[in-house]
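A.B. asks: Below is the sequence, then the predicted model.
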Amino acid sequence: MAMKQKFHIAILPSPGISHLIPFVEFAKRLLLQNNNFHVTCIIPNNGPPSKATKAIVESLPTSIDSIFLPPVSFNDFPNGIVPILQIILTMSRSLPSLRHVLESLVSKAHLSAFLTDLFGTDTLDVAKEFNIPAFIFFPSPATVLSLFLMAPKLDVTVPCEFRDLPGPMEIPGAIPIRGKDLPEPFQNRKSEIYKCFLNLAKRLTEVEGIMVNTFTDMEFGAIKAMQHQKGEPNCIISPPVYPIGPIIQTGSSSDDHGSECSTWLDNQPCGSVLYVSFGSGGTLSTEQLKELALGLEMSGQKFLWVVRRSNELPSAAYLNSQLSQGDFDPSEVLPNGFLGRTKGQGLVVASWAPQIEILRHGSTGGFLTHCGWNSTLEGVMFGKPLIAWPLFAEQEMNAVMLVEVLKVALRPKASESGLIGREEIVKVVKGLIEGEEGKRLGQRMNDLKDAANRALSKDGSSTRALSELASKWQNLEASK
């Protein structure tokens, strides 16, 4: 009997653990639904891979290969470079080594598709050289994708800085969004970063399709606007869009922190604990860290808090494995006596904790999050209501959606200086864990969790979208 043909695709996430994880999990989901695919994950670098990156790669199934590209150098930036530019430049400076890898892969077998993300649009030229159909995997919300697809038009039609607009911006199908809540690169149109993003956005329409890590019931309006035919009212000109989420991290950890967290949670009452984490890259200033500590203490509520060294740059840990995962003594950054005073009330762990296990646990009643999309979807999948505390990237937009549209999150108010004070923290923590509003948020989050599970079921919308995509790749290969 003839062996079934294997279709081979290559995926290229941009640097950062929060980009690698959804790409890898997407590949696993594809293989689970279609066992006649083989995936090669190409990983760009600007230094040695972090411990977390190595752990993810080492746990890949045999049908996913991995190739680390040689690290690029930033020696021409002697005074350092902000994380967002590091990501964009790492991708563009990896083009020669990517060309070499694709050449090698194509010499062994046909590639049915090449997938990268928004930051990798420069790599589309290399895929084109080898005649490989190119796709974008957008691991953020459809609402943010619609903004990027509209960005070239907005750049021409909006005369002022977006943050100075008198009212919210109307993006077809999406939530009305205030200029001040747009992602950081949109806050200064004269900046190099904005120009980079505009160039990335202009290339989104060149691909054969865009996969989005979301599901129809969560962002119906934005998805519908992008799936409308050109010329229809309220449409966004876009390649075919495939909502295939929620895709979240699978697998667990046997790390020491893991057993410590699980054992502690096992001894807490059901739904009583607030989990506090700012993702793989978020950091708080020294002053904000102190206010959060005192607010948690004064609330009297149980908490499990992943503490990181303070830094004035909110995204400081994003590409810095020392900050994001380095072990240190949390007492170095917490108020004097805090750990002693809260010993029965809370558990503090340094830098990292097994988030999936914590959110899955019955004792966890809520999640204070930076609103990164991976963390947001994990909160949804485990039905935990949120406290929204956005820090950088598209997190402000995510927070607006969670608080104002989906109504599954509370958001503490910051002072004019941007600091969130301890009294405000007490108010939202108590409100979420023991207040009536917290119960209403919890019910809505459970409804969203049910909708997510329906989307991922055998005949669900996300399962169908992924099947449609797999068929498209197979047909593209057959037509060569």
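C.D. replies: Cool, the structure landed.

A.B. asks: drop to CA atoms for contacts and neighbour counts, all remaining ones
C.D. replies: Fine.

A.B. asks: quick one, strands of the stretch 101-250 of the chain?
C.D. replies: Counting by DSSP state E, counting those that start in this stretch, the segments of the stretch 101-250 of the chain that form strands are 113-116, 134-138, 210-212, 241-243.

A.B. asks: Now render those strands as CSV, adding distance to T53 and mean neighbour count.
C.D. replies: Conversion of those to CSV gives the following (distance: least, C-alpha to C-alpha, whole Å; neighbours: other C-alpha atoms under 10 Å):
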stretch, distance to T53, mean neighbour count
strand 113-116, 18, 25
strand 134-138, 19, 25
strand 210-212, 22, 24
strand 241-243, 26, 24
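
A.B. asks: Next up, a structure to set beside the first:
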Amino acid sequence: MVIMGKNQRHVVMVPWLAFGHMIPFLELSKALAARGINISFFCTPRNIEKLRPKIPPHLTSRIDLLGFPLPPVAGLPENAEATADLEQDAVQHLKKAYDTLQEPLEKLLKSTSPDWIIYDFAAYWAPPIARKFGIPCSFYSVFNAGSTYIFGTLSERSVRMGRPPTAENLADVDWFNFPSAVRYKLHEAGRLCSGLGRNASGVSDEERMESAIKGCQSLLVKTCMEFEGEYIAALQYLCQKPVIPVGLLPAAVEEEQASRVSNPESVACFRWLDQRDPRSVVYVAFGTEARLSKEEIQAIAVGLELSNLPFCWILRRPGHVSASNATAGGGDDKEDDVDDPLPPGFRDRMAKRGFISMSWVPQVKILAHRSIGACLHHAGMSSTVEALQFGLPLVLLPMVFDQGLIARLLVEKNVGIEVEKDDRNGRFSGSEVAKALRLVMVEDEGKLILEKVREMKSSVFDNQELNDGYINRLVKLISFQGKEEAEERAAAGNSG
């Protein structure tokens, strides 16, 4: 339990139970804790066990990870506490279980009297509880400003009309009153629409988002004016309340790059990278939430082979692949295993040119390695920030949620290229993957992208002073406004 002094500020964090949400909340928690603010991180036991190692030792006394068990819910498998544990159609049952955490949150606020609450979209019930105790609250959108604007607009319209839009209507919208490439493709709109509307929790995602925006005093977004100024302005106009960029929260890279690279797969990976030429290798990874089909994995493999470029591929084990085949680095021959998602003979053919792993490796350290020249990934915002922090051009292959919107923003900013997909079904070919890779790594157009990436690296993504400034302004807001609110609560108590 965090021990707080009389004048120390205390913030309660309430993330949604997806690692694409919990990790940005933890990043913000660490940034605030490093500036003297005490954090209560409201979560569940199994997720906390996975998050705990991500907290640096010097911050453990300021970040209290609080695990509240979820009750059994029909349709929710035992021990499933995060979206990564579930197929997409079962996430609705996790939301139903998540909504039962209202009571422990209320007890926590009553017993600790924090100065501020920062909550996620799914915790639409947090603002009424905060108001009950007179505690100011902010909605922290882990999406970038442009995506948050689209989600907010979509939610408002859906709730007002009483029904979600059609995919055709959603893909045909010009969302902004200025020139913008940020929009859905038809296959993305179709996937999004299939998940809208009421679910097993009784509350749609559109209702959660609308309530989350309406209930806050301010909206926090992981972005900055220097990168997304026009989209931040649009979001503030939509919300009619302060929108506070918290910066990009670039990853901290330890001075000794190999200090925590201890598992055999990581050692093998860095040994392989050390033998490659500077900026010659494509790093390939698709995050924790995207579940690639065997067809998609094989198309990526074909693209890597056709590109004729060295690559380091961290391949998250698909659900149909057995654990016995989960570690296969370098040229290990696993093609006889019927569970192998890669094309027959691929590992043998790529033994010298590629490193393939289905085990965990330290992504930030890999991206910082001198041999990495570009990144092929899913356009998730956290991975995007990490890649641009190290000056790496992007080859974008969005898979789920807001990733298509982010991909179009990044292409608009000229820091990457998106792999072409069929607009109606989202399929892509190996030749399109290879084409995008070679454009970024080999052709003249790639030099222009690299030049822009290096400019953005120095001015924005690896500009510690710039990003620190955003966190420092948030700390001042919490310290001063939180103090005023606390004094008002104390005065009201005394008068009572």
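C.D. replies: On my side now, so go ahead. Just so we're clear, the structure is a prediction, and the values are computed from it rather than from any experiment.

A.B. asks: any residues touching stretch 472-481 of the second structure, and which ones?
C.D. replies: R9, L32, R35, I37, D115, W116, I244, V246 (C-alpha atoms under 8 Å, 6 or more residues apart in numbering).

A.B. asks: now, which of these sits nearest E305 of the second structure?
C.D. replies: V246 (40.1 Å; C-alpha to C-alpha).

A.B. asks: Alignment lookup: the closest one to the first structure.
C.D. replies: In the first structure, the residue matched to V246 of the second structure (TM-score structural alignment) is I244.

A.B. asks: and its match, how many neighbours does it have?
C.D. replies: Other residues within reach of I244 of the first structure, judged by other C-alpha atoms under 10 Å, total 27.

A.B. asks: give the contact list for the closest residue to it other than its chain neighbours.
C.D. replies: Distances taken as C-alpha to C-alpha, 6 or more residues apart in numbering place S462 nearest to I244 of the first structure, at 4.2 Å, with adjacent residues excluded. Neighbour list for S462 of the first structure: F215, T216, Y242, P243, I244, G245, A455, L456 [criterion: C-alpha under 8 Å, 6+ apart].

A.B. asks: give me the number of residues near the first one?
C.D. replies: Yep, that's F215 of the first structure we're talking about. When neighbours are defined as other C-alpha under 10 Å, F215 of the first structure has 28 of them.

A.B. asks: Please name the nearest non-neighbouring residue to the counterpart of it in the second structure.
C.D. replies: Counting by TM-score structural alignment, F215 of the first structure lines up with C224 in the second structure. If the residues on either side of it in the chain are set aside, C224 of the second structure comes closest to G247, at 4.9 Å by C-alpha to C-alpha, 6+ apart.

A.B. asks: roughly how far apart are the aligned partner of H19 of the first structure in the second structure and L51 of the second structure?
C.D. replies: Superposed on the second structure with TM-score structural alignment, H19 of the first structure falls opposite H21. In this view, H21 of the second structure and L51 of the second structure are 12 Å apart by C-alpha to C-alpha, to the nearest Å.

A.B. asks: more neighbours, the two?
C.D. replies: Neighbour count, other C-alpha under 10 Å: between H21 of the second structure and L51, H21 has more, with 18 against 15.

A.B. asks: what's the more buried one in contact with, if anything?
C.D. replies: Contacts of H21 of the second structure (C-alpha under 8 Å, 6+ apart): P15, D120, V142.

A.B. asks: what's the answer for L456 of the first structure, then?
C.D. replies: Contacts of L456 of the first structure (C-alpha under 8 Å, 6+ apart): G245, P246, S462, T463.

A.B. asks: Aligned counterpart of V364 of the second structure in the first structure, please.
C.D. replies: The equivalent of V364 of the second structure in the first structure is I356 (alignment by TM-score structural alignment).

A.B. asks: Quick check: which element contains the counterpart of N446 of the first structure in the second structure?
C.D. replies: Aligning on TM-score structural alignment places N446 of the first structure opposite R454 in the second structure. Of the helices and strands defined by DSSP states H and E, R454 of the second structure is found in helix 444-456.

A.B. asks: How far does that helix sit from its chain's centre?
C.D. replies: Average the C-alpha atoms of helix 444-456 of the second structure, do the same for its chain, and the two points are 24 Å apart (C-alpha atoms, centre = their mean, to the nearest Å).

A.B. asks: do stretch 118-129 of the first structure as well
C.D. replies: 21 Å.

A.B. asks: Repeat that for stretch 115-131 of the first structure.
C.D. replies: Using C-alpha atoms, centre = their mean, the offset of stretch 115-131 of the first structure from its chain centre is 21 Å.

A.B. asks: Would you mind giving the residues in the second structure matched to that stretch?
C.D. replies: Aligned using TM-score structural alignment, stretch 115-131 of the first structure spans residues 118-134 in the second structure.

A.B. asks: Go ahead and name everything in contact with stretch 175-185 of the second structure.
C.D. replies: Taking C-alpha under 8 Å, 6+ apart as the rule, stretch 175-185 of the second structure contacts 146, 150, 170-171, 173-174, 234, 404-406, 408-409, 412, 423-424.
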